[in-house]
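1. just coords:
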């Protein structure tokens, strides 16, 4: 037989016929003794998996950058469009609001049509939104720029729940947490750039024509990047590898498509008590992060007037530290599989980080704020992939997109509530009052996390498959298997 090749040009050495399998390699039988079943249960890792996850991270970056694009220079856009602070806050909160009703049809589409269709929809919507914004760089066109932001927020619905799905579909059992962290990494890097770049590209100048020229340059750069990524996804992005990367994915492929019911999957998840507890605790933590990110400019400017650029740099520090935290947590999970312990530890440190940040914000020293904000970001932003991966473990073999979508839906609901409430507290009382409000809910989330029953179903499935394979090999390739 010839040397079969996969899309990466590597030898696909496992795809042998029945007779070749008996002579050249041990028989790999896990669920049925037929040759067809053996082929289904074979696994392989493809080099393309890294291209897929990095491409996803890139278009996730482009979209998440726009989430905070307006909020980090809140005072400048207030002046340019002649609107109040709360209206500009909605340019961030619209990302949260659109997610809530749209996540269910989008996860249904993901389960029915797959990764490629969802990736194309995400990049097309994001590209369209950026070009609408290009046409909105005039003081009387706030409704147009808001429409563009709405389009980008809809694109986000097709992105946020994808990291765990891509990790499961493309990566091996010892890589999934790291791959999920890389997927989330792109989202976090986009937020970091969103904190850093707008204050640099759009300085706080008084001349409206000059300000408009700065804004339109920022919008053109974003539109160019979004267009390039849409074309790249159209050409490169692939649905799934020819062979599954892990035994849990191999088993998932054996489930007949017609037997899957999206509504039944949702009901099973809602009856999964450990997942529901995680759903609440995740929403509380990430909702706090959304509120802090949205209101960061207002908090910094309140204590350090004229420091718009440093407000962006502080936001950058938060997210960069969180990206490091995410990668470390992903690698740690792949090595230890201590999902609950790691999640709880990071949750506690998020609480400590926010409390320290709250009490040091008004000391008058920006370097102190940089340090405390970095510590906060390392744990609070680093928590994001932990929740995704813990949820997949608790809910296997349910769709990763569905569980991740529900987690993000919880985060958006709490994010809107916390942003509005913290904003009112900051304006009425002080930044300390607003941040302590969030600390109270992180205390509740920490307690709730401690009650999650850790049932690692995906790990059990992989271990069971390995055990079955070992038993079969012990009995020999030709030993019949009775069912």
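-> Sure thing, it's come through. Since the model is a prediction, treat every value here as computed from it, not as a measurement. Numbers count the residues shown, from 1 in each chain.
2. CA atoms for contacts and neighbours, from now on please.
-> Will do.
3. Could you list every helix and strand that the helix or strand hosting residue 99 packs against?
-> Per DSSP states H and E: residue 99 is located in helix 85-113. Packed against helix 85-113 by the contact rule (3 or more CA pairs under 8 Å, 6 or more residues apart in numbering; DSSP states H and E) you find helix 48-67, helix 74-81, helix 115-134, helix 142-157, helix 273-303, helix 400-428.
4. Got another one to weigh against that:
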């Protein structure tokens, strides 16, 4: 058996773990995008309002806000390692899609779809706390960005599927407020139930495979930095030490700023996600395609653009390691893109709307990879999973805030006000990215090892 004293070693199964997590995150991405574009169907099926249907999506953010700190404590004390965290994520994801499937059995089961979305949101937020820790434990420094990118790809692919497939399964008209016939409601109910049932089956299989094959960490670490962290850093696991770590993180301005940046990075698209079909109908962007379908196609371009953005972002991060510069340029480009999206809607240019949303998704994916690795660099050697778990408590709070305010803005000022709100969020994100003071603490260990065989960079502790 290999030991930590041997040279760093890589294991092929690390890619299988990435693939499995990406599948589960695909279902999480789908739970984000499956409801907004066909909100009229859910309004009529559950006899609810558009604001209540918004809560089907927004409910994903409730549980992460409540459990991020307790989860961080369990991770800190070693009560829940990477293996158990991934299995918890898989169990929540499976339970979530099961409850959503059951909710479509009868129109009186609205509470089940909200509960299912709460579980799906919990699964996705646990899942998003995993990539950085998994990458640093199983991958060499030259592959960390790529590993993160291939993990998060599942979210964007899931969102793309969620934007398109439900709108094709649910028959609708050219008006978002049209009354659907009983046959259309029954057909949509049946089709969506089959879709979510298939998700449940796949998720259950992935969960079982993780229970059988997944391990906490490799027998031999992939980098010298990880090896030194395992051997040199003796962690005091008392409550007082946990409080000191939390204080250290939340008094680190750069950590707070990156948490906010990542929250905005994931949630700035929320106004479009919830209300693109209503924007399409408001500006009458098409006379031949229903707003549900066209809104889904437009938003799918965001997700499809995000896939190459993640992959290219991962490669660029692995090569350059200039996190702040890349993030600042990416966020500035996102702001410009949101402005052009608003202009495209005003001038009723559907082709430009498609192109800009694809670019928007590309830039969001590109910045996402930078932020994931940036936050673990500035907090090394604190446990990466603990750091990102707390970070997604921030992200969940921003999700609720943005989704609630977006509906209020749309109700008061309509589509133009909503798009202006999105542009303002992107501008704020650009400004925040300029104030990060970045120190690549984990990278310093690797550079210290490479520059001299006889000297080592001191292990930095909070």
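-> Okay, I see it. Quick caveat: nothing in here was measured; it's all calculated off a predicted structure.
5. so what number do they get for TM-score?
-> The TM-score (TM-score structural alignment, normalised by the length of structure 2) is 0.89; 437 aligned residues with a CA RMSD of 2.1 Å.
6. Now do the equivalent of residue 102 of structure 2 over in structure 1 against residue 468 of structure 1, distance only.
-> Aligned counterpart of residue 102 of structure 2 in structure 1: residue 135 (TM-score structural alignment). The spacing between residue 135 of structure 1 and residue 468 of structure 1, counted by CA to CA, to the nearest Å, is 61 Å.
7. and the helix holding residue 99 of structure 1 with helix 142-157, angle?
-> 40 degrees (axes from the mean of the first three to the mean of the last three CA atoms, to 10 degrees).
8. May I see the buried residues of stretch 363-374 of structure 1?
-> By neighbour count on 16 or more other CA atoms under 10 Å, the buried set for stretch 363-374 of structure 1 is 366, 369, 370, 371, 372, 373, 374.
9. which stretch of helix or strand covers the aligned residue in structure 2 for the fourth one?
-> Structural alignment (TM-score structural alignment) places residue 371 of structure 1 against residue 355 in structure 2. Per DSSP H and E, residue 355 of structure 2 falls inside helix 350-379.
10. for residue 351 of structure 1, same thing?
-> With DSSP H and E as criterion, residue 351 of structure 1 is part of helix 339-360.
11. buried residues in that helix?
-> So for helix 339-360 of structure 1, counting by 16+ other CA under 10 Å, buried means 339-340, 342-344, 346-358, 360.
12. Then stretch 2-15 of structure 2?
-> For stretch 2-15 of structure 2, by 16+ other CA under 10 Å, it's 4, 8, 9, 14.
13. For it, what is the distance to the chain centroid?
-> Here stretch 2-15 of structure 2 is found 29 Å from its chain centre; the criterion is CA atoms, centre = their mean, to the nearest Å.
14. likewise stretch 202-218 of structure 2?
-> Counting by CA atoms, centre = their mean, stretch 202-218 of structure 2 comes out at 21 Å from the chain centroid.
15. re the thing from before, residue range in structure 2 corresponding to the helix holding residue 351 of structure 1, please.
-> Residue span in structure 2 matched to helix 339-360 of structure 1, by TM-score structural alignment: 323-344.
16. Average separation of that stretch from the aligned part of structure 1, please.
-> Overlaying structure 1 shows stretch 323-344 of structure 2 at a mean distance of 0.7 Å from the equivalent residues (mean CA distance after the TM-score superposition for structure 1).
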